[in-house]
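Chemist: sequence plus predicted model, see below.
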Amino acid sequence: MPDDNLRLTEMLSVLDRLDTEASTTERGDLDLLSTAELVRQMNAQDHRVPAAVGECAEEIAVVVDGIAERFRHGGRLIYIGAGTAGRIGVLDASECPPTFGTDPSMVVGLIAGGETAIRSAVENAEDDHEAAEASLRELHLTARDTVVGISASGRTPYVVGGLTYARSIGAFTAAIASNAHSEIGAAAEIAIEVITGPEFISGSTRLKSGTAQKLVVNMLTTLSMIKLGKTYHGVMVDLLATNEKLHARSIRTVSQLAGVGVDEAAEALRAADGSVKLALLMLATNASPESAATALDAADGILRVAIATLS
């Protein structure tokens, strides 16, 4: 019992020092406000998040460049987190294949407690210091990979353990936290500490902290994919047409960027086996599918370079 009391006292002391756990007297009457006023106040709090993310622009840029460089050499991006933070990493990873045409193994999300934790809370999973290391070992983590740990508090043992292991084998590591001087920031090479302040409901870090995490991971994958040539004139050109909507978007993209009619765009896509990027290259240079594919490979998949080569 004395040991339990000591641990509880230490935990309370830690929580008292975290901005994300702080309470504010200005919101003590939330239950008395009208719904419209609640909406206005919560929205006002949310408006602070983009500015807080902007304060971390330099650190985010360093991480984007690090991820892109490792992607070019066959490395992967692996998110690790617990609860909301873990789910945000899993979400971002799952959206990369249809958006950018990447292999599912290129961006991976690991969450404390495994797949069950995506939908349901798994008790004490975030406190398992060794679990992330075990999962990273199963993925055969190498020095070519990037590991990004996400934790609003910045002290989640699951994330600290994973980053510590990743760094020990030479992987590039970064941390996304909502508190300054975080433990995960110290465990990683680069700390992205987005200070969003007390939550609208004290301690509910799925709110501003979660929004900040989503904004940052959006940047990490989107901007690294731009660096890899996954876009052209600000449009996704490596998307996978896995459903009717995406098939229509592919035709629309080719039509608009190549300046051709819908029928010609559809025909070019058929000849390119559904590849938007290849269809655009063929239309821009009148190259055969084979020649265009060779040029695209030689240009490391960057459409602008391939067009210049064949023009």
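Modeler: Now that the structure is in, tell me what you want to look at.

Chemist: from here on, just use CA atoms for contacts and neighbour counts.
Modeler: OK.

Chemist: tell me who's in contact with residue 80.
Modeler: With contact set as Cα atoms under 8 Å, 6 or more residues apart in numbering, residue 80 has these partners: 86, 89, 109-112, 132, 147-150, 159, 162.

Chemist: and the gap between it and residue 257?
Modeler: 37 Å (Cα to Cα, to the nearest Å).

Chemist: and for residue 251?
Modeler: According to Cα to Cα, residue 251 and residue 257 sit 10 Å apart.

Chemist: the two - which one has more neighbours?
Modeler: residue 251 (23 against 16; other Cα atoms under 10 Å).

Chemist: next secondary structure element downstream of the helix or strand harbouring the more buried one?
Modeler: Assessed by DSSP states H and E, residue 251 sits inside helix 244-258. The helix or strand immediately downstream of helix 244-258 is helix 262-271, counting by DSSP H and E.

Chemist: helix 262-271 and the helix holding residue 251, what's the angle between them?
Modeler: Here helix 244-258 points in a direction 110 degrees away from that of helix 262-271 (axes from the mean of the first three to the mean of the last three Cα atoms, to 10 degrees).

Chemist: contacts for helix 244-258, please.
Modeler: Helix 244-258 is contacted by residues 235, 237, 239-241, 260-262, 264-266, 269, 276, 279-280, 283-284 when judged by Cα under 8 Å, 6+ apart.

Chemist: what's near enough to touch residue 210?
Modeler: Going by Cα under 8 Å, 6+ apart, residue 210 touches 84, 85, 88, 152.

Chemist: strands of the stretch 151-300 of the chain, start to end?
Modeler: Assigned strands in the stretch 151-300 of the chain, in chain order: 172-177, 190-193, 231-232, 235-236 (criterion: DSSP state E, counting those that start in this stretch).

Chemist: A further structure is provided below for comparison with the first:
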Amino acid sequence: MNHSELSTLATEAFRPELADIDRLPTAEIARIMNAGDRSVPGAVAGQLPRIAAAIDATADRMARGGRLVYAGAGTAGRLGVLDASECPPTFNTAPGQVVGLIAGGPTALLAAVEGAEDSRELAAADLDALSLTADDTVVGVSASGRTPYAVGAVEHARALGALTVGLACNEGSALAAAADHAIEVVVGPELLTGSTRLKAGTAQKLVLNMISTITMIRLGKTYGNLMVDVRASNEKLRARSRRIVALATGASDSEIEAALTATDGEVKPAILVLLAGVDADTATRLLAKTDGHLRAALDH
């Protein structure tokens, strides 16, 4: 992307009123930065109908066994990897069910990989390694909306019949044009000219939070606002599991311990044991019949 192209992007615009920001007191710089950050949720709010439509389409495919794949470069790629990596402990997603691809691979999480973001071919190769299907969803993430890796990922995925979402922070982006679902959260110029890890990064994080969290709610990974599919892999999470069962059932500590012991620490069947008065094996069978939806299992 050349100088003239950059100058047309809202995310790259120069704010002349901040030309002397380095001369200001630290507290004043922090105030200015905080004031600018307040515009981000409003920009996201303007895209909520598009975000919701993308989530519903994603959840439909994931219910059929599809995967959610994020693809981006630099900060955008790191945010996708972060969101994907947090799904297994939060929602007990299967390995490979939510995937984060970053241009340049894992090395790029810590250091820039020269030229990786400029390669559409690299994006296609990374997706081909996943053996993409029509039930999968690929979310291209790019602040500029022009990053070749993200645009290439969406174009390649769409050609293979997968659902595609383009998340950008500029209007009229190539990424949005390439995708089935376009989400353009326009947050305007950054405090530091072109530093899109700031407002643009915050906006992307908010939208990715929505995509993964609400998709998992639609897939029955929660019960109300409780994380009933949490994977209790350490003492903090084991304590959280006990608290979730307590909040869902109102049972005594001894009853909760007995139920969790019977279900090998699994929260959903433990809640079913306590609320439906069934044994652990029956609870597990009921959840299998309802594809893991606790409310549906309770209705049974």
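Modeler: Cool, got the structure. Not measured: the values here are computed from a predicted model.

Chemist: in the second structure, which residue range corresponds to the helix holding residue 251 of the first structure?
Modeler: The aligned range for helix 244-258 of the first structure in the second structure is 235-249, by TM-score structural alignment.

Chemist: kindly report the same for stretch 88-97 of the first structure.
Modeler: Structural correspondence for stretch 88-97 of the first structure: residues 79-88 of the second structure, per TM-score structural alignment.

Chemist: circling back: the helix holding residue 251 of the first structure vs the second structure, mean deviation?
Modeler: Taken over the aligned residues, the distance from helix 244-258 of the first structure to the second structure averages 0.8 Å (mean Cα distance after the TM-score superposition for the first structure).

Chemist: now that helix, how far from the centre of its chain.
Modeler: Chain-centre distance of helix 244-258 of the first structure: 25 Å, with Cα atoms, centre = their mean, to the nearest Å.

Chemist: do the same with stretch 275-283 of the first structure
Modeler: The answer for stretch 275-283 of the first structure is 28 Å, by Cα atoms, centre = their mean.

Chemist: now what about it, what contacts it?
Modeler: The set of residues external to stretch 275-283 of the first structure that reach it, using Cα under 8 Å, 6+ apart, is 237-240, 250, 253-254, 257-258, 265, 268-269, 271-272, 287-289, 292-293, 296, 303, 306-307.

Chemist: rerun that using 6 Å as the cut-off
Modeler: Applying Cα atoms under 6 Å, 6 or more residues apart in numbering, the external contacts of stretch 275-283 of the first structure come out as 237, 268, 269, 272.

Chemist: again, but for stretch 41-58 of the first structure
Modeler: With Cα under 6 Å, 6+ apart as the criterion, stretch 41-58 of the first structure contacts 194, 196, 212.

Chemist: re the thing from before, as a markdown table, the strands of the stretch 151-300 of the first structure with distance to residue 26 of the first structure and mean neighbour count would be great.
Modeler: A markdown table is the format used below for these (distance: least, Cα to Cα, whole Å; neighbours: other Cα atoms under 10 Å):
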| stretch | distance to residue 26 of the first structure | mean neighbour count |
| --- | --- | --- |
| strand 172-177 | 25 | 28 |
| strand 190-193 | 25 | 25 |
| strand 231-232 | 45 | 18 |
| strand 235-236 | 44 | 17 |
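
Chemist: stretch 149-169 of the second structure spans what distance, first to last residue?
Modeler: Chord length of stretch 149-169 of the second structure, first to last residue, is 16 Å (Cα to Cα).

Chemist: what range in the first structure does it sit on?
Modeler: So stretch 149-169 of the second structure sits over residues 158-178 in the first structure, by TM-score structural alignment.

Chemist: list the buried residues of the matching stretch.
Modeler: Neighbour counts over stretch 158-178 of the first structure (16 or more other Cα atoms under 10 Å) mark 158-167, 171-178 as buried.

Chemist: kindly report the same for stretch 62-76 of the first structure.
Modeler: For stretch 62-76 of the first structure, the neighbour count (16+ other Cα under 10 Å) marks 63, 64, 66, 67, 68, 69, 70, 71, 75, 76 as buried.

Chemist: output these as JSON lines; include the columns distance to residue 136 of the first structure and secondary structure.
Modeler: What follows is those, written out as JSON lines (distance: Cα to Cα, whole Å; DSSP: H, G, I helix; E, B strand; the rest coil):
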{"residue": "63", "distance to residue 136 of the first structure": "19", "secondary structure": "helix"}
{"residue": "64", "distance to residue 136 of the first structure": "21", "secondary structure": "helix"}
{"residue": "66", "distance to residue 136 of the first structure": "19", "secondary structure": "helix"}
{"residue": "67", "distance to residue 136 of the first structure": "17", "secondary structure": "helix"}
{"residue": "68", "distance to residue 136 of the first structure": "20", "secondary structure": "helix"}
{"residue": "69", "distance to residue 136 of the first structure": "20", "secondary structure": "helix"}
{"residue": "70", "distance to residue 136 of the first structure": "17", "secondary structure": "helix"}
{"residue": "71", "distance to residue 136 of the first structure": "17", "secondary structure": "helix"}
{"residue": "75", "distance to residue 136 of the first structure": "14", "secondary structure": "coil"}
{"residue": "76", "distance to residue 136 of the first structure": "12", "secondary structure": "coil"}
